[in-house]
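Visitor: the following comprises the amino acid sequence and a computationally predicted model.
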Amino acid sequence: MVIESILPPGVAAADSVVDPPDAELFPEEEAYIARAVEKRRREFTTVRWCARRALDSLGQRAVALLPDRRGAPGWPDGVHGSMTHCAGYRAAAVAPTGTVAGIGIDAEPHEALPAGVFDTISLPSERASIRRRHARVHWDRLLFSAKESVFKAWYPMARRELGFSEAELDLDPGGSFTARLLVPGPVVDGRPVTGYQGRWRVVDGLILTAIVVPRRDAL
């Protein structure tokens, strides 16, 4: 399992590089995706197949996982989770709410961002740092993926959007990254969240990033 390599103990995960032909949806999920094109349907179905495998390893029964207005999946009571999919890869990660306050994972192809996107999603300090890096990693795409993981960890806590310019990231070549929030963060376990710690990996043509926010009592 690829995504598991950047997740801490206690977080259950499942991933897939194919779309299993026997993967099924709940009726509510079928209704949600009914008008989608085939590519979107395959992504939607397989990533929920992964999520149900991960939930099963926590002893959670299978339930419909419906997106909210922003696309964030609704998880069963007592669980935090995150999903991701890109060409050739789908993954989900879940953990009990008693041990983690949030999870964000993201997968992207290991290739450069389309022209013009890097300047749109990055801050001047991030661009300056990344342009000094060696070229063996597509740092622009890695930054984008890490910011996606930041948003996925942030949104369920704050229940509002977080713009690309509202968190400043520092990517460590050793496989970790930090995100400093530039706007007031949500309060978790009596403390305001001011940033996140994450991990990243490049493997098999993919960029993977992950953030897991531990509960205060679990530290």
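Guide: Great, that's in hand.
Visitor: when you work out contacts or count neighbours from here on, use the C-alpha atoms and nothing else.
Guide: Will do.
Visitor: on the C-terminal side of the helix or strand hosting residue 85, identify the next helix or strand.
Guide: Using DSSP states H and E, residue 85 sits within strand 79-86. For strand 79-86, the following helix or strand on the C-terminal side (DSSP H and E) is strand 89-96.
Visitor: ok, then the element right after that next one?
Guide: Strand 89-96 is succeeded, C-terminally, by strand 100-109 (DSSP H and E).
Visitor: sorry, back to before: helices or strands up against the strand holding residue 85?
Guide: Judged by 3 or more C-alpha pairs under 8 Å, 6 or more residues apart in numbering; DSSP states H and E, strand 79-86 is in contact with helix 38-57, strand 89-96, strand 100-109.
Visitor: got the contact list for residue 51?
Guide: Residue 51 is in contact with 13, 14, 83, 91, 92, 93, 94, counting by C-alpha atoms under 8 Å, 6 or more residues apart in numbering.
Visitor: here's the one I want to compare it with:
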Amino acid sequence: MIEQLVPAAVKSRAAYGDELDHEPLYAEETAAVARAVQRRRAEYAAGRACARAALAALGCPPGPITRDPERGAPVWPAGVVGSITHCDGYRAAAVARAADILALGIDAEPHGPLPEGVLKVITATAAETDSLAELGEQAPGIHWDRLMFSAKETVYKAWYPYHRRMLDFTEAELLLAADAGAADRGTYTARLLVPGPLLAEGVGPDVFSGRWIVRDGLVATAIVVPNTEAEIPEGPATPTPGAPASS
């Protein structure tokens, strides 16, 4: 799913079910989840396996993918940006050269309604609320609340490496749209409501743009910010050939 949302400069690998949940970890990675429950250790192992397969497609040698000590975000090799996601039945990673892509965030969620009360917590503006109501009337088969939750996760993942602090759900206004003639996929934009540049001063766009898809009981979202100084090939990225199919 993720590979359908990103350009060719982004390499991705996904796993369905538990196919990679028992992949071996490096010692540094094992230590990071030593106290975690079994489910978390399995997700972590699969996410790291996906990430190593995606990195191999970039030509990066295998090695541990450690965690940021502050928020637990993956620490990528120098010159690489990336993102990992996992939910019930799906794990995926996406990576790219920083020379091609400035920022990257992916997320996947079960395609079902959010628990009661969560939407109110994650909604930032009246424009978001009005947009969700309108979309719900136009395409009632899509759980737009869950889609917004997932898309806001990608905003945080793309933003965090530049700012190194938590970004609350209500600190970004996110507006969703469906592609013409295709209610199961579309785009979204995110505008930050906090002071400062979106990425860094003089770097990147003023608004994040992303893509989403709903398929096989899952919703997947992705933000990719191209490095405008580089030539980025158009078209979907392909999973790593022959490789084992977040954080």
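Guide: Looks like it arrived, so ask away. Keep in mind that what you see is a predicted model, and the values were worked out from it rather than measured.
Visitor: before we move on, back to that, check the mean deviation of the strand holding residue 85 of the first structure from the second structure.
Guide: Here the mean offset of strand 79-86 of the first structure against the second structure after fitting is 0.3 Å, by mean C-alpha distance after the TM-score superposition for the first structure.
Visitor: Provide the aligned range in the second structure for that strand.
Guide: Using TM-score structural alignment, the residues of the second structure aligned to strand 79-86 of the first structure are 80-87.
Visitor: what does that stretch rub up against?
Guide: Contact with stretch 80-87 of the second structure is made by 43, 47, 51, 74, 76, 91-98, 101-110, 157, 246-247, as judged by C-alpha under 8 Å, 6+ apart.
Visitor: still on that earlier bit, can you list which of the contacts of residue 51 of the first structure carry over to the second structure?
Guide: Shared with the second structure under both residues aligned by TM-score structural alignment, their matches' C-alpha atoms under 8 Å, the contacts from these are 13, 14, 83, 91, 92, 93, 94.
Visitor: now for whichever strand or helix holds the second one, which elements pack on it?
Guide: Translated: residue 14 of the first structure. Per DSSP H and E, residue 14 of the first structure falls inside strand 12-16. When contacts are defined as 3+ C-alpha pairs under 8 Å, 6+ apart, strand 12-16 of the first structure packs onto helix 38-57, strand 89-96.
Visitor: buried ones in the first one?
Guide: Put plainly, it is helix 38-57 of the first structure. 42-55 (16 or more other C-alpha atoms under 10 Å).
Visitor: ok, now stretch 201-208 of the first structure?
Guide: For stretch 201-208 of the first structure, burial by neighbour count (16+ other C-alpha under 10 Å) applies to 201, 202, 206, 207, 208.
Visitor: can you check stretch 165-185 of the second structure too?
Guide: Going by neighbour count (16+ other C-alpha under 10 Å), the buried part of stretch 165-185 of the second structure is 167, 169-178, 183, 185.
Visitor: spatially, which two of the residues you listed are the most separated?
Guide: 167 and 183 (29.3 Å; C-alpha to C-alpha).
Visitor: which secondary structure element contains residue 230 of the second structure?
Guide: Counting by DSSP H and E, residue 230 of the second structure is part of no helix or strand.
Visitor: that one maps to what in the first structure?
Guide: Residue correspondence to the first structure (TM-score structural alignment): residue 230 of the second structure is matched to residue 218.
Visitor: next, count neighbours for its match.
Guide: Residue 218 of the first structure has 8 neighbours, counted by other C-alpha atoms under 10 Å.
Visitor: how close does it get to residue 189 of the first structure?
Guide: 11 Å (C-alpha to C-alpha, to the nearest Å).
Visitor: could you pull out the helices for the first structure?
Guide: Applying DSSP state H to the first structure gives helices spanning 27-33, 38-57, 117-121, 124-130, 139-158.
Visitor: adding distance to residue 68 of the first structure, write these out as CSV.
Guide: Listed next are the helices of the first structure as CSV, based on distance: least, C-alpha to C-alpha, whole Å:
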stretch, distance to residue 68 of the first structure
helix 27-33, 11
helix 38-57, 14
helix 117-121, 24
helix 124-130, 31
helix 139-158, 11
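Visitor: between those, which one is nearest to residue 183 of the first structure?
Guide: Among those, helix 139-158 sits nearest to residue 183 of the first structure (C-alpha to C-alpha), with 11.3 Å.
Visitor: average distance between the closest one and the second structure?
Guide: Following superposition, helix 139-158 of the first structure is found to deviate from the second structure by 0.4 Å on average (mean C-alpha distance after the TM-score superposition for the first structure).
Visitor: so how far is that helix off the chain centroid?
Guide: Counting by C-alpha atoms, centre = their mean, to the nearest Å, helix 139-158 of the first structure is centred 7 Å from the centre of its parent chain.
Visitor: what span of the second structure is it aligned with?
Guide: Using TM-score structural alignment, helix 139-158 of the first structure pairs with 144-163 in the second structure.
Visitor: please list the outside residues in contact with that stretch.
Guide: For stretch 144-163 of the second structure, using C-alpha under 8 Å, 6+ apart, the contacting residues are 83, 103-109, 111-114, 119, 122, 132, 135-136, 166-167, 169, 172, 174, 176, 188, 190, 198-200, 208, 210, 212, 219-224.
Visitor: so what's residue 58 of the second structure up against?
Guide: Taking C-alpha under 8 Å, 6+ apart as the criterion, residue 58 of the second structure is in contact with 11, 96, 97.
Visitor: quickly note the distance from residue 26 of the first structure to residue 43 of the first structure.
Guide: In terms of C-alpha to C-alpha, residue 26 of the first structure sits 15 Å off from residue 43 of the first structure.
Visitor: in strands only, show me the buried residues of stretch 165-185 of the second structure.
Guide: Judged by DSSP state E, strands contain the following of those: 172, 173, 174, 175, 176, 177, 178, 183, 185.
Visitor: and the residues you listed as TSV, adding distance to residue 18 of the second structure?
Guide: Listed next are those as TSV, based on distance: C-alpha to C-alpha, whole Å:
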residue	distance to residue 18 of the second structure
172	33
173	34
174	32
175	33
176	31
177	32
178	31
183	29
185	26
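Visitor: nearest to residue 5 of the second structure, of these?
Guide: residue 185 (9.5 Å).
Visitor: contact partners for the closest residue in space to the closest one that isn't next to it in sequence?
Guide: Nearest residue to residue 185 of the second structure, sequence neighbours excluded (C-alpha to C-alpha, 6 or more residues apart in numbering): residue 213, at 4.2 Å. Counting by C-alpha under 8 Å, 6+ apart, residue 213 of the second structure makes contact with 1, 5, 184, 185, 186, 219, 220, 221.
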